[in-house]
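Novice: Predicted structure and sequence below. I'll ask about it afterward.
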Amino acid sequence: MDMIKSLFISASGLKAQNGRMRVIAENIANANSTGRTPDEEPYRRKIPTFKAEFDREIGAAKVEIGRIAEDDSDFKSTHMPGHPAADENGYVLQPNVNTLLETTDMREAQRSYEANLNVIETTRKMLQRTIDILRA
């Protein structure tokens, strides 16, 4: 039964990392999304969080995507006098998204996803081998 638990736990990890990758992809996609007017803020980076949730059915803790927080760090400003969102001095607020950081986070999420996938594949092979032994 412990092998079944590991399947459920790894599946929850896959789901959580998938949610994390979606948030990161949204951040990257909006890295250049400025406001349309001087009063409108640009895109604000989102930060995925995780939470451990105890599953009584399987008797083990699983991971889930938690609250999606907003990064409250300062926006950058760029001098672009012709832009519709430029203030009276010609500066436009830029999103607080660092694409290098997002790319690094995406790679880490992919590796975590792959690790959970490997656990599922290894567990599946062990279960199949056990079934084969019992048949013999």
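Specialist: Arrived safely, thanks for sending. Just so you know, these numbers come straight off a predicted model, no measurement behind them.

Novice: CA atoms for contacts and neighbours, from now on please.
Specialist: Noted.

Novice: In terms of secondary structure, what does the helix or strand where T123 lies contact?
Specialist: Assigned by DSSP states H and E, T123 belongs to helix 99-135. Helix 99-135 is packed against helix 2-29, with contacts defined by 3 or more C-alpha pairs under 8 Å, 6 or more residues apart in numbering; DSSP states H and E.

Novice: centre of the chain versus the helix it packs on, how much separation?
Specialist: Centre-to-centre, helix 2-29 and its host chain are 8 Å apart (C-alpha atoms, centre = their mean, to the nearest Å).

Novice: quick one: F50 is in a strand?
Specialist: Yes - counting by DSSP: H, G, I helix; E, B strand; the rest coil, F50 is part of a strand.

Novice: Show the contacting residues for it.
Specialist: Neighbour list for F50: 16, 63-67 [criterion: C-alpha atoms under 8 Å, 6 or more residues apart in numbering].

Novice: same check, this time on T49
Specialist: 65-69 are the contacts of T49 under C-alpha under 8 Å, 6+ apart.

Novice: now those: which count as buried?
Specialist: I65 (16 or more other C-alpha atoms under 10 Å).

Novice: returning to that earlier point: okay, the angle between the helix holding T123 and helix 2-29?
Specialist: Angle between the axes of helix 99-135 and helix 2-29 is 160 degrees (criterion: axes from the mean of the first three to the mean of the last three C-alpha atoms, to 10 degrees).

Novice: adding another structure so you can compare the two:
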Amino acid sequence: MDSLKATMLQAVSGMQLQSKRIDVSSQNVSNADTPGYRRKILSVEQAPTAADAFIATRVDLDETEGERLYDPASPLSDEEGYVTASNVSLVTEMADMREANRSYEANLNSFRQARSMYQSLLDILRR
């Protein structure tokens, strides 16, 4: 496989991974106020092939306990009157989203550059 095509495939793989990261973070943000919700974490591993730099393997749940709030009137409270809040930090999620967005843009720029070089090569061969 030529290097320009490999570069384009890696960039596409990177954009797909960053899209999944943004999706998981958006689910966490959406459920930040849901009592008992556990933050989702995307597990990423290096791909066995050169075409895919990294792949998302699975979504795990963060084992960190959420804050316990005293609210005996809540139907979700335990015997002692406490409700376990979600363990989602909006600051962490927004930082993760920003990082994923910038990584997506970097992969997109890499794809565009490889496409431009590929087009230039085709133009030279047509002459």
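Specialist: Cool, got the structure. Note that the structure is a prediction, hence the values are computed from the model and not measured.

Novice: Inside strands: which ones of the contacts of T49 of the first structure?
Specialist: Mapping those onto strands (DSSP state E) picks out 65-69.

Novice: Show me which of these is closest to P48 of the first structure.
Specialist: I68 (4.7 Å; C-alpha to C-alpha).

Novice: quick one: what's aligned to that closest one in the second structure?
Specialist: Matched to the second structure by TM-score structural alignment, I68 of the first structure sits across from V59.

Novice: so what's its match closest to, chain neighbours aside?
Specialist: Leaving aside its sequence neighbours, V59 of the second structure sits nearest to L42 (C-alpha to C-alpha, 6 or more residues apart in numbering; 4.6 Å).

Novice: which ones are touching N98 of the first structure?
Specialist: A31.

Novice: That one -> the second structure?
Specialist: So N98 of the first structure corresponds to S89, using TM-score structural alignment.

Novice: Tell me the secondary structure of Y37 of the second structure, please.
Specialist: Assignment for Y37 of the second structure (three-state DSSP): coil.

Novice: Looks like it contacts S30 (just checking).
Specialist: No - at 10.4 Å, Y37 of the second structure does not count as touching S30 under the criterion of C-alpha atoms under 8 Å.

Novice: For the residue nearest to the spatial centre of the second structure, give me its contacts.
Specialist: Centroid check for the second structure by C-alpha atoms, centre = their mean gives R21 as the closest residue, at 0.8 Å. Applying C-alpha under 8 Å, 6+ apart to R21 of the second structure gives the contacts 42, 96-97, 100.

Novice: That one -> the first structure?
Specialist: Using TM-score structural alignment, R21 of the second structure sits opposite R20 in the first structure.

Novice: and that match, how far is that from G13 of the first structure?
Specialist: 10 Å (C-alpha to C-alpha, to the nearest Å).

Novice: same deal with V97 of the first structure?
Specialist: For V97 of the first structure relative to G13 of the first structure (C-alpha to C-alpha), the value is 25 Å.

Novice: Tell me how many other residues crowd V91 of the second structure.
Specialist: Residues lying near V91 of the second structure (other C-alpha atoms under 10 Å) number 10.

Novice: distance of it from M97 of the second structure?
Specialist: 10 Å.
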